[in-house]
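Chemist: fold the following.
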Amino acid sequence: MNAAVFRPDDDRIADAVALLDDLGAVPVPDPMLAVDPTGAIPRGDGAVVVVTSKTGVELAADSGWTPGGGRLAAIGPATADACREAGWTVDVVPEEYTSAGLVAALDGDIDGARVEVARSDHGSAVLTDGLAEAGAYVHETVLYALTRPAGAGDSTEIAAAGDLDAALFTSSLTVEHWLAAARER
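Modeler: Predicted coordinates for the structure are as follows:
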């Protein structure tokens, strides 16, 4: 079975390829996301700091930034693990690993509080709008942009030829990028 995988061209695609190999599939690596750091650094005065990805944590930590004295909220366990690896204490991980789940986990605790949200340029308004509706003063720092790498889309040609058995999408943005690559080719 040929299976296309669209992770960024780093350890994430290498891990996905290794897993597909272990499962007996033929990996078709076709990175549909590139991480382009903005160089921005989150503010340090938040009563609550929200991080939404392992990548964001790594970029913030590499810049020397720390969450300071505020409570730290991570959108899910992988992000929380990255926080802990950076030496940060995680105070909140929602039961539902989504923007809405994070808002629900913080609702009732943030009225009048400054909340710093550190994430990608493709973050959902559900998070920032929901925090604001819960009474928080929200500041967002865009740590990185998610772009489509030049040359991405080899798997679209394999699919068009009828030789692709599976496509493993990890986000709506990878779907959008794959479809754009298919249209261009």
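
Chemist: make it CA atoms for all contacts and neighbour counts henceforth
Modeler: OK.

Chemist: what's the nearest residue to the residue positioned nearest the centre of the chain if we skip its chain neighbours?
Modeler: The residue lying closest to the centre of the chain (C-alpha atoms, centre = their mean) is Ser53, at 4.3 Å. Nearest non-adjacent residue to Ser53, counting by C-alpha to C-alpha, 6 or more residues apart in numbering: Thr79, 5.1 Å away.

Chemist: mind listing what's buried in the helix or strand in which that neighbour is found?
Modeler: For Thr79, the host element (DSSP states H and E) is helix 77-85. If you call a residue buried by 16 or more other C-alpha atoms under 10 Å, then helix 77-85 has these buried ones: Thr79, Ala80, Asp81, Ala82, Cys83.

Chemist: and Pro29, what is it in contact with?
Modeler: Listed by C-alpha atoms under 8 Å, 6 or more residues apart in numbering, the contact partners of Pro29 are Ala4, Val5, Phe6, Arg7, Ile13, Val17, Ser155.

Chemist: filter these down to the ones in helices?
Modeler: Ile13, Val17, Ser155 (DSSP state H).

Chemist: so after the helix holding Thr79, what's the next helix or strand?
Modeler: helix 99-106.

Chemist: which elements pack onto that following helix?
Modeler: Applying 3 or more C-alpha pairs under 8 Å, 6 or more residues apart in numbering; DSSP states H and E, one finds that helix 99-106 makes contact with helix 125-133.

Chemist: just the residues contacting the helix it packs on, thanks.
Modeler: Outside of helix 125-133, the residues within contact range by C-alpha under 8 Å, 6+ apart are Ser99, Ala100, Leu102, Val103, Leu106, Asp107, Ile110, Val117, Tyr137, Val138, Glu140.

Chemist: again, only this time at 10 Å
Modeler: The contact list for helix 125-133 (C-alpha atoms under 10 Å, 6 or more residues apart in numbering) reads 50, 52, 98-104, 106-107, 110-117, 134-140.

Chemist: let's compare: structure for the following, please.
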Amino acid sequence: MPSLAGRRILVTRAIESAGNLSESLRALGAEPVEVPLLGFSLPEDPSYLLECLRRLRSYDWLIFTSATAVRMFFHAAQLHRISLTDIPGRIAAVGPATARQVVNEGWKVDFIPEKYVAENLVAGFPEEVKGKRLLLARSALARDVIPSAFRAAGAVVDAPEAYRNVLPENAPEALKQALAKPLNAATFTSSSSVTHLAEAANKANIPFPLAGVPAISIGPITTQTLQENNWPPAAEAHPHDIPGLVAAVEHVLTRT
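Modeler: As a prediction, this is how the structure comes out:
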């Protein structure tokens, strides 16, 4: 019998990125319950982002911290008819999923940190950045860890908002439907998925945290957000990626 047979697992990723996690859970016999809590839109004022896109060749490094940042970066360029045929000097991605999205867009990645968190991207950067020009495409909610550290090391950093996280309108109703039957675990792949679940629960008049449902976190920042919301995770993924998250779910739900 598959290790997660019959287990209902809440998947909170954006609808366009939920498939990989859901497929992996389904392969172990689980029933992934998808409640997309993350929608994305371009910034209300994209002028800074567009300015950076137009002078892309001036940067020594382009840095992406999520696959969504990659998608929205290219979407903004396409929407405003800005050619991205001029690839910047080198490209860094915070993890393999982000790197795959870069490759899907036709570019190559020059650096991925050993551990897939922002602090390790900075600490393990492959060259001295003093005097270098860096472009960091990021979420409106992103922490300042990366730009602050690189500026402290002497780099010139542009860090435009590439996208905003928004709660999909149907999220509260989708959450109600998901809770019509008991859940065995809830997975979280970002801090925003935690805060958006809290927002959706509030709008749907559902107590939060979800009582009796173990939370599984993809990494330390998401774990911190869960703890701040009084829902300490039952496990954290190691490594901090989708296979690690699936392994953590399996560990929590099959341990004796």
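
Chemist: out of the contacts of helix 125-133 of structure 1, which are buried?
Modeler: 50, 52, 98-104, 106-107, 110-111, 113-117, 134-140.

Chemist: doesn't Leu72 make contact with the residue nearest to Ser53 of structure 1?
Modeler: No: using C-alpha atoms under 10 Å as the test, Thr79 of structure 1 is too far from Leu72 to be in contact (11.0 Å).

Chemist: which position in structure 2 aligns with the residue nearest to the centre of structure 1?
Modeler: Mapped onto structure 2 by TM-score structural alignment, Ser53 of structure 1 lines up with Ser66.

Chemist: picking that back up, the helix holding Thr79 of structure 1: average distance to aligned residues in structure 2?
Modeler: Following superposition, helix 77-85 of structure 1 is found to deviate from structure 2 by 2.0 Å on average (mean C-alpha distance after the TM-score superposition for structure 1).

Chemist: quick one: that helix aligns where in structure 2?
Modeler: Under TM-score structural alignment, helix 77-85 of structure 1 corresponds to residues 96-104 of structure 2.

Chemist: quick check: Ile91 of structure 2 vs Ala30 of structure 2, distance?
Modeler: Ile91 of structure 2 sits 37 Å away from Ala30 of structure 2, going by C-alpha to C-alpha, to the nearest Å.

Chemist: can you check Gln78 of structure 2 too?
Modeler: Distance from Gln78 of structure 2 to Ala30 of structure 2, by C-alpha to C-alpha: 38 Å.

Chemist: these two: who's more crowded?
Modeler: Each of Gln78 of structure 2 and Ala30 has its neighbours counted (other C-alpha atoms under 10 Å); Ala30 has more, 21 against 12.

Chemist: ok, residues contacting the match of helix 77-85 of structure 1?
Modeler: 64-71, 74, 91-93, 105-113, 116, 241-242.

Chemist: I'd guessed Ala95 of structure 2 sits against Ala118; true?
Modeler: One correction, residue 95 of structure 2 is Gly, not Ala. Yes: Gly95 of structure 2 lies in contact with Ala118 (C-alpha under 10 Å); the separation is 9.5 Å.

Chemist: who touches both of these two?
Modeler: Common contact partners of Gly95 of structure 2 and Ala118 (C-alpha under 10 Å, 6+ apart): Thr65.

Chemist: chain neighbours aside, what residue packs nearest to Tyr48 of structure 2?
Modeler: Pro160 (6.0 Å).

Chemist: structure 1: which residue goes with that neighbour?
Modeler: Using TM-score structural alignment as the criterion, Pro160 of structure 2 maps onto Thr141 of structure 1.

Chemist: what strand or helix carries that match?
Modeler: Assigned by DSSP H and E, Thr141 of structure 1 falls in strand 137-147.

Chemist: now swap in Phe40 of structure 2 and tell me
Modeler: strand 39-41.

Chemist: quick one: furthest residue from the center of structure 1?
Modeler: Going by C-alpha atoms, centre = their mean, the residue of structure 1 most distant from its centre is Ala161, 31.5 Å out.

Chemist: mind listing what that one touches?
Modeler: By C-alpha under 10 Å, 6+ apart, Ala161 of structure 1 lies in contact with Ser155.

Chemist: any idea how far it is from Ser155 of structure 1?
Modeler: On the measure of C-alpha to C-alpha, Ala161 of structure 1 and Ser155 of structure 1 end up 10 Å apart.

Chemist: what does Gly24 of structure 1 give?
Modeler: For Gly24 of structure 1 relative to Ser155 of structure 1 (C-alpha to C-alpha), the value is 19 Å.

Chemist: who has more neighbours out of those two?
Modeler: Neighbour totals were compared for Gly24 of structure 1 and Ser155, and Ser155 leads with 24 against 11 (other C-alpha under 10 Å).

Chemist: counterpart of the more buried one over in structure 2?
Modeler: By TM-score structural alignment, Ser155 of structure 1 lines up with Leu175.

Chemist: the residue lying closest to its match once chain neighbours are set aside: what's it in contact with?
Modeler: Nearest non-adjacent residue to Leu175 of structure 2, counting by C-alpha to C-alpha, 6+ apart: Val35, 6.2 Å away. With contact set as C-alpha under 10 Å, 6+ apart, Val35 of structure 2 has these partners: 10-15, 18, 168, 170-178, 197.
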